[in-house]
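Asks: I'd like to go over a predicted model; first the sequence, then the structure.
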Amino acid sequence: MRLARLAPPDQDRPAFFARLEGAAALVYDGPPWLGGKTTGEAVAWTDVDLVCPVLPTKIVCVGRNYAAHAQELGHDVPVEPLLFLKPPSALIGPGQSIELPPESHRVEHEAELGVVIGRRCKAVRPEDALDHVLGYTCVGDITARDLQRKDVQFTRGKGFDTFCPVGPWIETEVDPAALRVRAIVNTQVRQDGMTAQMLWGVPALVAYISRVMTLEPGDVIATGTPQGV
């Protein structure tokens, strides 16, 4: 199932959630992670714009979750997940422009699998973690690498407005351990990896993060990026 958030080009109504089926978008009465259901209305989703499909309270990111990426940056492979946060103000949707901050001279791409939480979870076990997941989406962890290295932490270098493109929709029926992660920049393939290469898979990450902070419905986990930045 594909769940999207759509906005009419003329903005004559607010953005709305929908389930995509073929050329039709079946309109929901609210966010799917809050129990939104179809209203009976259907529109052609090619007549509306795809916008960011998530409205999270937080975006939890995992650093260096692929060994080869840690090594290409000159870091040791971590022994436990390395967590940081992106602000919701960094979110943009498909087709929106990433704004390059003038104080940075090296902005890099990081393609990642995004996990969208469907049920509130706190201190869940890995074997129960996927019961709390609504689905999966694409995340770009855009990074001002020079500022990250200068600051020796992640907040500024990864927190600029527009530094977290997400979308185009949420997929609910995929295997998170068997997905390809690619980044294409100006027609050139820069990253090409598999989620099976992650040091910690989705169940382990959801369980680990939920022991640190409560994950609310609609929250997003960015699971790390393969080599190639």
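Replies: Structure received. Numbers count the residues shown, from 1 in each chain.
Asks: Could you use CA atoms for every contact and neighbour count after this?
Replies: Fine.
Asks: ok so Gln71 is a strand residue?
Replies: No - checked against DSSP: H, G, I helix; E, B strand; the rest coil, Gln71 lies outside a strand; its state is helix.
Asks: Any idea how many residues pack against the nearest residue to Asp131 once chain neighbours are set aside?
Replies: Leaving aside its sequence neighbours, Asp131 sits nearest to Arg119 (Cα to Cα, 6 or more residues apart in numbering; 7.8 Å). Arg119: 20 surrounding residues under other Cα atoms under 10 Å.
Asks: quick one: secondary structure of Arg119?
Replies: Classified using three-state DSSP, Arg119 is coil.
Asks: this is the comparison structure:
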Amino acid sequence: MIGTRSHYLADDDEALAAITGYVLVNDISERTFQKERGGQWLKGKSAPTFNPCGPWLVTPDDLGNAENLRLWLDHNGVRRQDGTTADMLLSTAGIIRHLSRFMVLEPGDLINTGTPFGAGKDLNPPQYLTPGDTLTCGADGLGQQHQTVTGARREQTA
């Protein structure tokens, strides 16, 4: 989570200084919205119950090295994702620096940094979430989350 207003950060030290804490986020995606409705990918990540955060915010001093945290997700009790933040394409500081070039980062902003391989869309055959599925995810030092998938509300048409 960003703690200070930041724009055009020059180096890793400035980027890391902008962080007030780290929080576990389950980056849920609505693939139909992303694939079949055109436009930006973001719309599939913006439903009201998506992006659950918690269970707590951990300060950088308490967390320590955020660049090698183990991340995992179980889908219906089966481990689907297991990796570390060391596997990310960009470091945490690199992600923040990059974003600060295109937007002003404000206190309270959350930046999802990515997910280990194994998301349902990447499996062969793809496996998507359905109502009743359970998800449990966690990260070293950031705790665990549990979700049960519910049915989506359908669009109202006139």
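Replies: Here it is on my side, so go on. As the structure is a computational prediction, the values presented were derived from the model and not from experiment.
Asks: And the residue nearest to Asp131 of structure 1, what's its match in structure 2?
Replies: Under the alignment (TM-score structural alignment), Arg119 of structure 1 maps onto Thr4 of structure 2.
Asks: can you give me the helices for structure 1?
Replies: 67-72, 126-129, 145-151, 155-159, 202-212 (DSSP state H).
Asks: Quick check: buried residues in the first one?
Replies: Spelled out, it's helix 67-72 of structure 1. Ala67, Ala68, His69, Ala70 (16 or more other Cα atoms under 10 Å).
Asks: Quickly name whichever of these is closest to Ala4 of structure 1.
Replies: Within these, the smallest distance to Ala4 of structure 1 is 30.4 Å, found for His69 (Cα to Cα).
Asks: Now the counterpart of Gly201 of structure 1 in structure 2: closest residue in space, sequence neighbours ignored.
Replies: Matched by TM-score structural alignment, Gly201 of structure 1 corresponds to Ser91 in structure 2. Among residues not flanking Ser91 of structure 2 along the chain, Glu67 sits closest, at 6.8 Å (Cα to Cα, 6+ apart).
Asks: so what corresponds to the one you found in structure 1?
Replies: Counting by TM-score structural alignment, the partner of Glu67 of structure 2 is Ala177.
Asks: give the contact list for that match.
Replies: Contacts for Ala177 of structure 1 (Cα atoms under 8 Å, 6 or more residues apart in numbering) come out as Thr195, Ala196, Gly201, Val202.
Asks: Of those residues, select the buried ones using a PyMOL command.
Replies: Those of the contacts of Ala177 of structure 1 that count as buried under 16+ other Cα under 10 Å are selected in PyMOL with:
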select buried, resi 195+201+202
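Asks: Switch the contacts of Ala177 of structure 1 over to CSV; also include distance to Tyr28 of structure 1.
Replies: Shown next, in CSV, are these (distance: Cα to Cα, whole Å):
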residue, distance to Tyr28 of structure 1
Thr195, 31
Ala196, 33
Gly201, 31
Val202, 27
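Asks: now for the contacts of Ala177 of structure 1, which pair is the farthest apart?
Replies: Most distant of the contacts of Ala177 of structure 1, by Cα to Cα, are Ala196 and Val202, 10.2 Å apart.
Asks: got a list of what whatever residue is furthest in space from the centre of structure 1 touches?
Replies: Distance from the centre of structure 1 peaks at Gly40, with 28.9 Å (Cα atoms, centre = their mean). Gly40 of structure 1 is in contact with Leu26, Val27, counting by Cα under 8 Å, 6+ apart.
Asks: now the helices of structure 1 in JSON lines, with distance to Val185 of structure 1?
Replies: As requested, these are exported to JSON lines (distance: least, Cα to Cα, whole Å):
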{"stretch": "helix 67-72", "distance to Val185 of structure 1": "18"}
{"stretch": "helix 126-129", "distance to Val185 of structure 1": "33"}
{"stretch": "helix 145-151", "distance to Val185 of structure 1": "17"}
{"stretch": "helix 155-159", "distance to Val185 of structure 1": "19"}
{"stretch": "helix 202-212", "distance to Val185 of structure 1": "26"}
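Asks: quick one: which of those helices is nearest Gly114 of structure 1?
Replies: Closest among these, using Cα to Cα: helix 202-212, at 9.6 Å.
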